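> Dropping the sequence and predicted coords here.
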Amino acid sequence: AGTLAYVNAGTQLARVDSLRSVLSPGLIGAFAVLGLLPLGIGQALGVIRRRRVYARWKAVRPRSFDCNLVVIGAGAGGLVAAYIAAAAQAKVTLVESHKMGGDCLNYGCVPSKALIRSATLAHQMRHGARYGLSNANADFSFKAVMQRVKAVIRAIEPHDSPARYSALGVEVLHGHGRIVNPWTVEVALSSGGTRQITTRSIVIAAGARPIVPELPGLHEVGFVTSDTLWEVFSELDAVPARLAVLGGGPIGCELAQAFARLGAQVTLIDNAPRLLSREDEDVSSLTLAALQADGVRVLTGHQALRCENSSGRKLLWVSCQGRDTAVEFDQLICAVGRQARLTGYGLEELGIPAERTLQTNPYLQTLYPNIFAAGDVAGPYQLTHVAAHQAWYAAVNALFGDFRRFKADYSVIPRTTFIDPEVARVGLSEAEANAQNIAFEVTKYGIDELDRAIADSAANGFVKVLTVPGKDRILGVTIVGQHAGDLLAEYVLAMRHGLGLNKILSTIHTYPTMSEANKYAAGEWKRAHLPRRLLAWVRRYHDWKRN
């Protein structure tokens, strides 16, 4: 077919003998065929691939289906996918084996932020003299702090509850879902028995679990993860006197600072040469200074070797440049990352490729076009808001892909690490831009000059903006400071809709607020790009007016 199309086009070109014949129907038709040929070939190859993938399941394909969509996992991604399907009037079943709300509500974002709030308040009261309060009392009950964490979870639980989603039109099943063929999910119900559900499409949103390092002696001395510490620590009468935190990423840094502010003697160990190693060095330096100011002992560039009990003392041995050091602890938190939950869902039997995450195409389809993935199992980001973002694409493509499909858009992904000061970023860092050979200019505004930050005794941090050289188009923004995560939203909006720094500069920001830092950063960029020659003429004009 391709050869015939090219031969036909050549034949039609050979017949061109005047300007009028260039617009002949034959020539236009020949080139139209050439233009559509790649699309047609692509469609044909897609059909062939799909037939091959589904060939061994042809005999079990149902003639009709119980559902339009089955969603496995009721975390951020699964909840959004189910919500969208129900809103679109599709019949949807949501399967969850543990707790609705997933890791974010029960073990991650929500409990950690509740803990951080209590720790921050205790820290501020302890340093009341900074605010002119000479008799501030920071006494507290650690058990009460942990009870408050649980109370916050309970307060948010109704937002993600089976009752709410049932009212929205979602069938909620409590049990473990396993895909037995491309159109059937078998649910081992928690109440007993099993149920098989046939469905047009499936969304896998099973989330992730903490990585437990293969460390000799670790299980013998005992440890907690970012998932299990909430239950274990809620049984304690006092904060652990000596706490070791393994991992210097966002989770490790947040927990280390929070427990240090609640009175623990914290040692933070990380194999990387600096904290928050995915961020730029100026961010890591400020993070290190902030944690050390709160009394955290930071050991970067240290490799964990083993754990041991020595005469009743729990020890973690670490090594740096050939020198071994023992870190004594009462509790050890492993915060070295999270891994996608990929086993036990029937993926291996279906032959769906998976390494650290499931392999998906830009539409979040797996090997089987009717099976989608969203959230931590899809990667590449392990962020609650990205899971929800992907869930929209997965659900819409699953339900309406016959008419139109949407590629998941990762062009503007914000993230925040909730230490004090907060670290927030969207787009490129300097290191990433350099690694990708992307030219950029850097504009930096120090928050220590901001009136509101000074009034709040929070004059620490900066706004750093990367732009296209000579233009105000934003490539990336990093903010370190109080409420950095909230400040970042303005830049997220700007980048998403193609607004440059000139637009931010021309926008009124309330005085005195932290948001003015964004306007002042834009002002710094403008000052560096003033039209010098024009200003020289303007100065001459004013001189002439005076004389």
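Thanks, I have it.
> can we go C-alpha only for contacts and neighbour counts from here?
Will do.
> What helix or strand is Leu286 located in?
helix 281-293 (DSSP states H and E).
> what about that helix, distance to the chain center?
Here helix 281-293 is found 22 Å from its chain centre; the criterion is CA atoms, centre = their mean, to the nearest Å.
> Any buried residues in it, and which?
Within helix 281-293, the residues that count as buried by 16 or more other CA atoms under 10 Å are 283-284, 286-288, 290-291.
> list the helices and strands the strand or helix carrying Leu332 packs on?
Leu332 belongs to strand 331-334 when assigned by DSSP H and E. Contact analysis of strand 331-334 by 3 or more CA pairs under 8 Å, 6 or more residues apart in numbering; DSSP states H and E lists strand 224-225, strand 242-246 as its packing neighbours.
> residues making contact with that strand?
211-213, 222-226, 229, 240, 242-247 (CA atoms under 8 Å, 6 or more residues apart in numbering).
> Just the buried subset of the residues you listed, please.
Buried among the contacts of strand 331-334 by 16+ other CA under 10 Å: 212, 223-226, 229, 240, 242-247.
> by contact count, what packs against the helix holding Leu286?
By 3+ CA pairs under 8 Å, 6+ apart, helix 281-293 packs against helix 250-261, strand 297-300.
> Distance check, Gln339 against Gly476.
Distance from Gln339 to Gly476, counting by CA to CA, to the nearest Å: 27 Å.
> adding another structure so you can compare the two:
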Amino acid sequence: MANSGTKPKRFDRNLIVIGAGSAGLVSAYIAAIAQAKVTLIEAHAMGGDCLNTGCVPSKALIKSARVAHMVSDAARFGIKTSTPTIDFPVVMQRIREVITAIEPHDSVERFTGLGVDCMKGYARFIDPWTVEIDGKTRLTAQSFVIATGAAPLIPPLPGVEASGYLTSETLWDEFAKRPAAPKRLVILGGGPIGCELAQSFQRLGSQVTLVEMAERLLLKEEADAAALVTEHLHADGVEILTGHKAVRFETNKCLIVEGSQGERTLAYDDVLIAVGRKPRIAGFGLEELGLVIDGKLPVDGFLRTNMPHILCAGDVAGKQQLTHGGSHEAWYASVNALARPFKKYRADYRVLPRVTYTEPELAAVGLTEVEATRQGVAFDVTRYDLDDLDRAIAEGEQAGFVKILTATGSDRILGATIIGEHAGEILAEITFAMKHQLGLRKILATIHPYPTWSEATKYAAGQYGLARKPLALLKWAERWFRWRRG
């Protein structure tokens, strides 16, 4: 039975935020700016997964891997070099230095200066209005934002606990001790994390085998874009086993997988599990409040649990797993918490971009063709290939394309996928256009500097226009100008 407790007549805080990742930090920031009394509670490191084990370290690793690849690939640009030597401890040390350089942005000092009361410790609900930190201090609040994030999902495979597996959270500390990247690295999971790390470690000296149960990588993305990522992973030397299911681990560092041709044994030095993430909901007293149902923490469209004064944001809400998505949800959760009961805002996910940081990058926003078809949305497709873009040709990076879905009979953008160099940066213009309901013709009418990667969106808009030329008017114009010539 849910612990109803007794609602206090007076509260210590207007808002308590549990978890100092991207969602929690933004929630606390908004509350402090609004002059509410807010406490932010974090048991581990400020900045959460993104700063310490996710976005920041992985992008630093990707940069080192790309530099190694650029050196190896320098000959096609007329630069003769020797094979690069990977100093793996220096690579890992640089990652630590990058985290250290960014840490002040998410620090206790910064947020204390902004007016946030920061506390270190484990928060647990005693009743719906009270949390206890480390079994000692108790605080009451009118509202709460749960921003406890998510943890890597570990499948219940036989032998997994004795396999020595790593995750995207544990690999950084473990590899920081190593003199070199693992010789044989098996990665389970062909999503963004698996693909990014597979390419990076392959380029840093590992022989990587990437295992994916589905028939292709990056299932959420357009099939043709995912196929291009797969092609480049193959070219880098990654062995890709799609349509293969992990069956069991054996004691001699072997993983047994099963595909259409039967079982196969994969020997490894390290195995990385990246098959998904699950919300962190255990240990906070949420079960005792009756907020957890079937192992999940359900929330409504306003990010409220079944106790409306307790809201969620970020990975724990289970609606998306993106750092910027967590920040986006934090606005809704904190404002809905503080404005209760007078105002509430439904969270809007229609224009939420995402990027997979492989080479080439894969960036997308809005609907894919599969999603639009599933939803019964009528759409047209416009595609512009980067092998036509002058900047791409000059830099020798012609692989990729821009694909834009528009509503049938309109230039209103429903979604876009960009794959190629700087795809994540190029996508920003389309995301802006979608958010502010600007059609492709507005993009076409905007001056883009030459030669830049951003011209790709303008040329895609041009392709849209060319496919819709006013043929009757042009036929009339041809006759008119012929008459004018006499």
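In hand now; what should we look at? For clarity, every value in this text was computed on a predicted model and none was experimentally measured.
> re earlier: got JSON lines for the helices and strands packed on strand 331-334 of the first structure, with distance to Ile116 of the first structure too?
Listed next are those as JSON lines, based on distance: least, CA to CA, whole Å:
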{"stretch": "strand 224-225", "distance to Ile116 of the first structure": "17"}
{"stretch": "strand 242-246", "distance to Ile116 of the first structure": "16"}
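> Quick check: the aligned partner of Ser107 of the second structure in the first structure vs Thr198 of the first structure, distance?
In the first structure, the residue paired with Ser107 of the second structure is Ser161, using TM-score structural alignment. Distance of Ser161 of the first structure to Thr198 of the first structure, computed by CA to CA: 24 Å.
> cool, Glu157 of the first structure as well?
29 Å.
> cool, and Asp103 of the first structure?
27 Å.
> just Phe440 of the first structure next, same as before
Distance from Phe440 of the first structure to Thr198 of the first structure, by CA to CA: 52 Å.
> Over to Asp376 of the first structure?
25 Å.
> Among those two, which residue is more densely surrounded?
Asp376 (30 against 22; other CA atoms under 10 Å).
> Which residue in the first structure aligns with Asp49 of the second structure?
Match for Asp49 of the second structure (TM-score structural alignment): Asp103.
> The helix or strand harbouring that match vs the second structure, average offset?
Following DSSP H and E, one finds Asp103 of the first structure within helix 102-106. Its aligned residues in the second structure lie a mean 0.5 Å from helix 102-106 of the first structure after superposition (mean CA distance after the TM-score superposition for the first structure).
> by contact count, what packs against that helix?
In terms of contacts (3+ CA pairs under 8 Å, 6+ apart), helix 102-106 of the first structure is packed against helix 109-126, helix 142-156.
> Those helices: which one's closest to Asp270 of the first structure?
helix 109-126 (20.1 Å; CA to CA).
> Quick check: buried residues in the closest one?
110-116, 118-120, 122-126.
> next one: stretch 507-519 of the first structure
514-519.
> surely Thr452 of the second structure meets Arg391?
Yes: using CA atoms under 8 Å, Thr452 of the second structure is in contact with Arg391, at 5.6 Å.
> Burial check on Gln382 of the first structure, number of neighbours?
Neighbour count of Gln382 of the first structure, defined by other CA under 10 Å: 18.
> what does it align to in the second structure?
Gln382 of the first structure maps onto Gln321 in the second structure, by TM-score structural alignment.
> Thr513 of the first structure too?
Using TM-score structural alignment, Thr513 of the first structure pairs with Thr452 in the second structure.
> For that match, give its distance to Ile240 of the second structure.
34 Å.
> likewise Trp331 of the second structure?
In this view, Trp331 of the second structure and Ile240 of the second structure are 40 Å apart by CA to CA.
> before we move on, what about Arg138 of the second structure?
52 Å.
> Mind checking which of the two has more residues around it?
Just comparing Arg138 of the second structure and Ile240: by other CA under 10 Å the higher neighbour count belongs to Ile240, 22 against 15.
> Just give the nearest non-adjacent residue to Gly48 of the second structure, would you?
With CA to CA, 6 or more residues apart in numbering as the criterion, Gly48 of the second structure has its nearest non-adjacent residue at 3.8 Å, and that residue is Gly21.
> who are the neighbours in contact with the one you found?
By CA under 8 Å, 6+ apart, the residues touching Gly21 of the second structure are 46-50, 147-149.
> try Ile16 of the second structure
For Ile16 of the second structure, counting by CA under 8 Å, 6+ apart, the contacting residues are 38-41, 141, 143-145.
> same check, this time on Ser327 of the second structure
Contacts of Ser327 of the second structure by CA under 8 Å, 6+ apart are 22-23, 26-27, 313-314.
> quick check, nearest of the residues you listed to Lys403 of the second structure?
Closest to Lys403 of the second structure, out of all of the contacts of Ser327 of the second structure and judged by CA to CA, is Gly314, at 28.6 Å.
> How about the closest one, nearest residue that isn't a chain neighbour?
With sequence-adjacent residues excluded and distances taken as CA to CA, 6+ apart, Gly314 of the second structure is closest to Gly326, at 3.8 Å.
> which residues touch the aligned partner of Phe142 of the first structure in the second structure?
Matched by TM-score structural alignment, Phe142 of the first structure corresponds to Phe88 in the second structure. By CA under 8 Å, 6+ apart, the contact set of Phe88 of the second structure is 178-181, 204.
> Among these, which one has the most neighbours?
Leu204 (27 neighbours).
> Could I get the contacting residues of the residue mapped onto Leu275 of the first structure from the second structure?
Using TM-score structural alignment, the equivalent of Leu275 of the first structure in the second structure is Leu217. Residues near Leu217 of the second structure by CA under 8 Å, 6+ apart: 190-191, 226-227, 230, 242.
> No more questions from me, cheers.
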